[in-house]
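>>> output the structure for:
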Amino acid sequence: MAEGLISVAERLDKLRGLLSQLGLDGVLLTQQANVTWLLGGRYHINVATEDACATLWVTQDRVEALVNNIEAQRLADEEELHVDQVHVYPWYMDEARQSQLDAWMAQPGGATDHQLGLDLQRLRMQLDSDRLADTREFGFLLAEILETTCRNVQQGQTENEIAGILSMGCLRQGIEPIVNLVGGEKRAIRYRHLLPTRDKITEYGIVSVGGRRNGLVLSATRMFCFGPIPKSLSARYQAVLRVEAAFLAGSSPERTVGDAFLRGMTQYQKEGYEKEWQFHHQGGIAGYQSREVRAIPESKVVFQVNHLLAWNPTILGVKAEDTAVVTDRGVEILTKTGNFPTQTVSIGDLTLDLPDILVR
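Next up is the predicted model:
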């Protein structure tokens, strides 16, 4: 296991408590989000897959793993896969894998993580205190890579080149850039998801990253401008920062995601952009997926202390995004360095220093 055994034991206790609550004796974990939540580490080969490269069978007194012979030694050596028993099957014998799965599921009182999707999501979403310090360090590092990329961009570079710089910075630090978006002035006013192209950036750009480390995903966006920021761009960016602050102000313990969403919608209206929220999702609760809960006005999910937040409002040509954590004293921004220009934004009782557009 890639983390301390005590930490894993605490998560096992939570999982076993859920099984008891549901009257179950065992659960089959196949999804990467659930396996990495429980064990930490890298349980994937293809970064785009949802399935883990190890399947876990968790009961009240045992944890067993099923892995193929390609991955068994790596997981033991590099991801510290320490469970009660590891079943290894030849990669070319699907029947051997299926036989073990059938044996587990033949036991009474078993369920799969697909069947327990929402229950497991609730466990995953509340970040354990032992992971909070590591997540703060991860957030700083991700922001540093993103901001360094923006500081080093050269006028006339292509979006693809900038995305490559961002990707290299992440991978050097053991972070997988599972979302890597770069767009210049031509495309930023047309699209919300800026998958990079060969277009050259000559005026301003938006760079967004979703970085994954040990299964946890943090997100952030920064903007840069070559020369003075046009007044219209600055006005829209200041407006989107206030919308982001409104979302964050509404993300307090015991309030619902829907409450926060409505507060953000109200701020869009105050800024004169009443319908902009309709053109792009606004983010929500983050975790072991880029968004564990994608916010909508009707959401009844209740914020809890140690929930991760990643709101990402947009207005035509501008975007604001950082990852924060809910605390009993408000929200704490995690993706910050203190080395990037900021604007002080106040919404109600909440005052935040949020990233400004970097002038190059």
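>>> hey, let's count contacts and neighbours off CA atoms from now on
OK.
>>> residues of the strand or helix carrying A103 that come out buried?
Using DSSP states H and E, A103 maps to helix 94-105. Residues A96, R97, L101, W104, M105 are the ones in helix 94-105 that count as buried (16 or more other C-alpha atoms under 10 Å).
>>> pull the most distant pair out of these.
Longest distance between any two of these is 14.5 Å, between A96 and M105; criterion C-alpha to C-alpha.
>>> one more to put side by side:
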Amino acid sequence: MTQQTPGTQQSQQQTPQMSPVEELAAKHRRLVGVLDDVGADGLVLSSEGALSWLLVGARVHISLAGAPILRALVTREGVEIGVFSNEAARIREEELAHLAGALDDGTVTLHPIAWHADVDAVASWFPAAAGWRLADEASAALPLRAARASLLAPEVERYRALCRESAEVLTDALSTTTPQTSEFQLAAELGGALTARGAEPVVLLAQGADRAAHRHPLPTSGPLGRRAMAVVCARRGGLIANVTRWVGFGEPLAGEDALDAAILDVEADIFAALRPGVALADVLETIRRAYPAHGFDAEEWSRHHQGGAAGYQGRDPRVSPGVPDVLHPDQAFAFNPTGFDARQGLGAKVEDTVLMRQDGGVEVLSLDPRWPSIEVAGRDRPRTLRR
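Okay, here's the model as predicted:
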């Protein structure tokens, strides 16, 4: 299968003023290319990320932990949507209001089904598909990821705003927290602030000093102590911002600043490896070499996932051995190198959402100028906030 993104060159010439209906049309053209690539008559989209991408940010869930309440059958002519009848009116009037033109002209058609019916039985709500060759997200995974990799200009603007606001929420919370604040309290403040900005907190992590060895620290009732990490993954309009920040109380321990600096150097090596057309698996090789080059154990890369492409999934996909994807212009990434000094019980991590341009330049999207920074390889990167 080819990884060419159908319609990418044409789509990148669009401006941020592109209407939602025009954005839908650009994405539909890419998906027609996917149909050609996999030799199918229709493509069934079932995941939250793929559906929200195509439908220009529509919320397609009820439970954050549940499956979407609709499915989209993409044909060469348009988009057929099967949706539970108890949700259909709301979806049309609220989540798809920005696509009213496409609904009116038949480019997008809703097919309400009983709330107890099987929305995955596509032929039951769109009988014409009964004899078609249908592809699903699993069988078209690689070209489908390529189709949504290059963000359109209005998507970049929406993503930039979400990432900036997510960074601001972290600054606000960590500027007022104390060593006695519990991890639950910090997570509650972060979640509430994100929700107030219209974003869904899909991941909230908080790590006090006593839990530095755990790299995915779900919040507990324990206090933050002298050094703490906070992580948010916030979704709005389907796009997901990924940001990590650290706060420290009092003077750093011996070696603490050096550990923070070393993980930033690992990240700088990753950013330097990003270029359109580079294999994502080759980026992993850069990551594997970067850890020992900057004083970490050679196996440090294997002790936590390293992030990867970003956008409408938390990672789309993660960088991992054998991953077949290549990098695309105007693609978002969120790498998260981590390290741990077992002798002192100190952890280190850096994570921001970035955009890689056509020339390989990397723009950090999740910046708040109020946060203390240090220049690393010509780019402002976050320091630990000292309180």
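>>> what sits up against the helix or strand that the helix holding A103 of structure 1 is followed by?
Going down the chain from helix 94-105 of structure 1, the next helix or strand is strand 110-112, by DSSP H and E. By C-alpha atoms under 8 Å, 6 or more residues apart in numbering, the residues outside strand 110-112 of structure 1 that reach it are L24, D25, G26, V27, L28, L29, T30, W104, M105.
>>> in structure 1, what residues pair with stretch 220-234 of structure 2?
Aligned using TM-score structural alignment, stretch 220-234 of structure 2 spans residues 197-211 in structure 1.
>>> quick one: the helices in the stretch 1-150 of structure 2, in order.
With DSSP state H, counting those that start in this stretch, the ranges of helices along the stretch 1-150 of structure 2 come out as 8-11, 20-38, 48-54, 85-90, 100-104, 122-125, 141-149.
>>> against structure 1, where does the last one fall?
Following TM-score structural alignment, the partner segment of helix 141-149 of structure 2 in structure 1 covers residues 117-125.
>>> starting at the chain centroid, how far to that stretch?
15 Å (C-alpha atoms, centre = their mean, to the nearest Å).
>>> same question for stretch 275-286 of structure 2.
Distance, stretch centre to chain centre, for stretch 275-286 of structure 2: 18 Å (C-alpha atoms, centre = their mean).
>>> spatially nearest residue to D128 of structure 1 (excluding sequence neighbours)?
Of all residues not flanking D128 of structure 1 in the chain, N306 sits nearest, at 7.3 Å (C-alpha to C-alpha, 6 or more residues apart in numbering).
>>> which position in structure 2 pairs with the one you found?
Aligned partner of N306 of structure 1 by TM-score structural alignment: D330.
>>> and its match, what is it in contact with?
Counting by C-alpha under 8 Å, 6+ apart, D330 of structure 2 makes contact with A149, S150, L151, L152, L355, M356, R357, Q358.
>>> any chance of CSV for those residues, columns distance to G248 of structure 2, secondary structure and neighbour count?
Listed next are those as CSV, based on distance: C-alpha to C-alpha, whole Å; DSSP: H, G, I helix; E, B strand; the rest coil; neighbours: other C-alpha atoms under 10 Å:
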residue, distance to G248 of structure 2, secondary structure, neighbour count
A149, 36, helix, 24
S150, 37, coil, 26
L151, 36, coil, 22
L152, 38, coil, 22
L355, 29, strand, 25
M356, 31, strand, 22
R357, 34, coil, 18
Q358, 37, coil, 15
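>>> and those residues, which is closest to E93 of structure 2?
For the contacts of D330 of structure 2, the minimum distance to E93 of structure 2 (C-alpha to C-alpha) is 24.9 Å, reached by L152.
>>> from memory the closest one sits against Q9, does it?
No - with contact defined as C-alpha atoms under 8 Å, L152 of structure 2 does not reach Q9; the gap is 10.3 Å.
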